[in-house]
Every structure is written in structure tokens, then in C-alpha cells.
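A.B. asks: Sequence and computational prediction follow.
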Amino acid sequence: MSPWIQYSLVRLGLFGVSFGLLMAAAIDWWWSALIASVIAMTVSYIFFTSLRDAVALDLAARRERPAADPDAAAEDAVDNAPENSSQS
């Protein structure tokens, strides 16, 4: 499983657990969502550094790869073709 999926699932799980506990404590849903977001962010930032670093490395590796465009050569050939002199 790719690291960004793992990290996203961990963050969503932290949010879900925090949100559920806050809702069980009879806190308004929007306060619960806000507090759960902050909890999920801080816990994942502090305790899941290795997963976050793996996501950053994966994104950097994807950025370094050239984009695959199979039609690029054909499009460049059409763009660079000399103009037809019969068109005026």
C-alpha cells in the first residue's frame, strides 16, 4: 500500500475516533469536528513522522519522473511542419 494512503487512513482514523468521543461527550457537531481536526493533525504530526516523511519522499519521486505524453511527438511534428504555401 502506498505511503500516502496509509497516512491518510491514519489521519482519518484519528479524526473519526476523536470526533466520535467528542460527540459522545455531547459537544456540538461543529465544535467536535474542529477539535477532532486539530487533534488528528497534531497527533499525526508528532507520532507519525516516519509515515509523513515516506509520503514526502514518494511525492518527490513522482515529481522527478517525466510526465508520460505519448502524443507529444506527433503534436510537435504538426506544430513544426512548414506552412502550406497555397493557403493565403
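C.D. replies: Yes, it's here. Remember, predicted model here, so these are calculated numbers, not experimental data. Residues are numbered from 1 along each chain as shown.
A.B. asks: from here on, contacts and neighbour counts on C-alpha atoms
C.D. replies: Will do.
A.B. asks: quick one, longest helix in the chain?
C.D. replies: Scanning the chain for the longest helix, with DSSP state H as the assignment, gives helix 3-24.
A.B. asks: And the next helix or strand after it, what's buried?
C.D. replies: Next helix or strand after helix 3-24 toward the C-terminus (DSSP states H and E): helix 29-47. Within helix 29-47, the residues scored as buried using 16 or more other C-alpha atoms under 10 Å are 32-33, 35-37, 39-40, 44.
A.B. asks: for comparison:
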Amino acid sequence: MPLLTYTLLRLALFGATLGLLYLVGLRGWLLPTVAVVVALALSYLTLTKPRDAATRWIAARTDRRAAERAVFPKGDADAAHEDAEVDKRLQAD
């Protein structure tokens, strides 16, 4: 799952930045604040491919859900699936 990969990479980048800034001597409330800003900038610059993959995955998922809503306009996809299963089992008996 590309979204999970991208999230884990960003968390790892934040942890590495936090550790590096701690070793440099930054302490207190400023340490996580600067680490977040630096990790955000680094992730924007370095994680282009995983970010694009996550974006494509989210877009595909959104398209699939929109297609399901077009077939079942009231959002009754689960109910329709359950009804089909019940009908199938009743016909089998």
C-alpha cells in the first residue's frame, strides 16, 4: 500500500531529523518544532516518487468509490451485496 509506505518514510525522516538535531544540541520545545519543519521540507524534496504513488492510489480508490455510488446511488452497496447473497442462498436451497 503506497500510502502506508509514504507515511512510514515521512515518520522515519522525522525521527532521523529529530535525532540529528538532538545530537547537534537542540533541546526543549524548539527541538520537535524545528524537526517538523525540516522533515516537512526534506520530505517534499526527497519523497516525490512515494508521494506520487500514494496520490495515484488515493485517486484510484476515490474513483472506485464514485463508481460504486453510481451503481448504488443511495450508498446501499453493502445492503445490495447482502441482499444478493441472501437471494443466492435462497435459490440454492
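C.D. replies: Yes, it's here. Please read these numbers as outputs of a predicted model, since none were measured by experiment.
A.B. asks: sorry, back to before: let me have the buried residues of helix 29-47 of the first structure in CSV, extended by distance to Ala24 of the first structure.
C.D. replies: Shown next, in CSV, are these (distance: C-alpha to C-alpha, whole Å):
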residue, distance to Ala24 of the first structure
Ser32, 10
Ala33, 13
Ile35, 14
Ala36, 13
Ser37, 16
Ile39, 16
Ala40, 17
Ser44, 22
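A.B. asks: which among these gets closest to Ser2 of the first structure?
C.D. replies: Ser2 of the first structure lies nearest to Ser44 out of the buried residues of helix 29-47 of the first structure, by C-alpha to C-alpha, at 17.0 Å.
A.B. asks: which ones are touching Gly16 of the first structure?
C.D. replies: Residues in contact with Gly16 of the first structure (C-alpha atoms under 8 Å, 6 or more residues apart in numbering) are Ala36.
A.B. asks: Surely Asp68 of the second structure is in contact with Ala77?
C.D. replies: Let me fix one detail, which is that residue 68 of the second structure is Glu and not Asp. Yes. Between Glu68 of the second structure and Ala77 there is a contact under C-alpha atoms under 8 Å: 7.1 Å.
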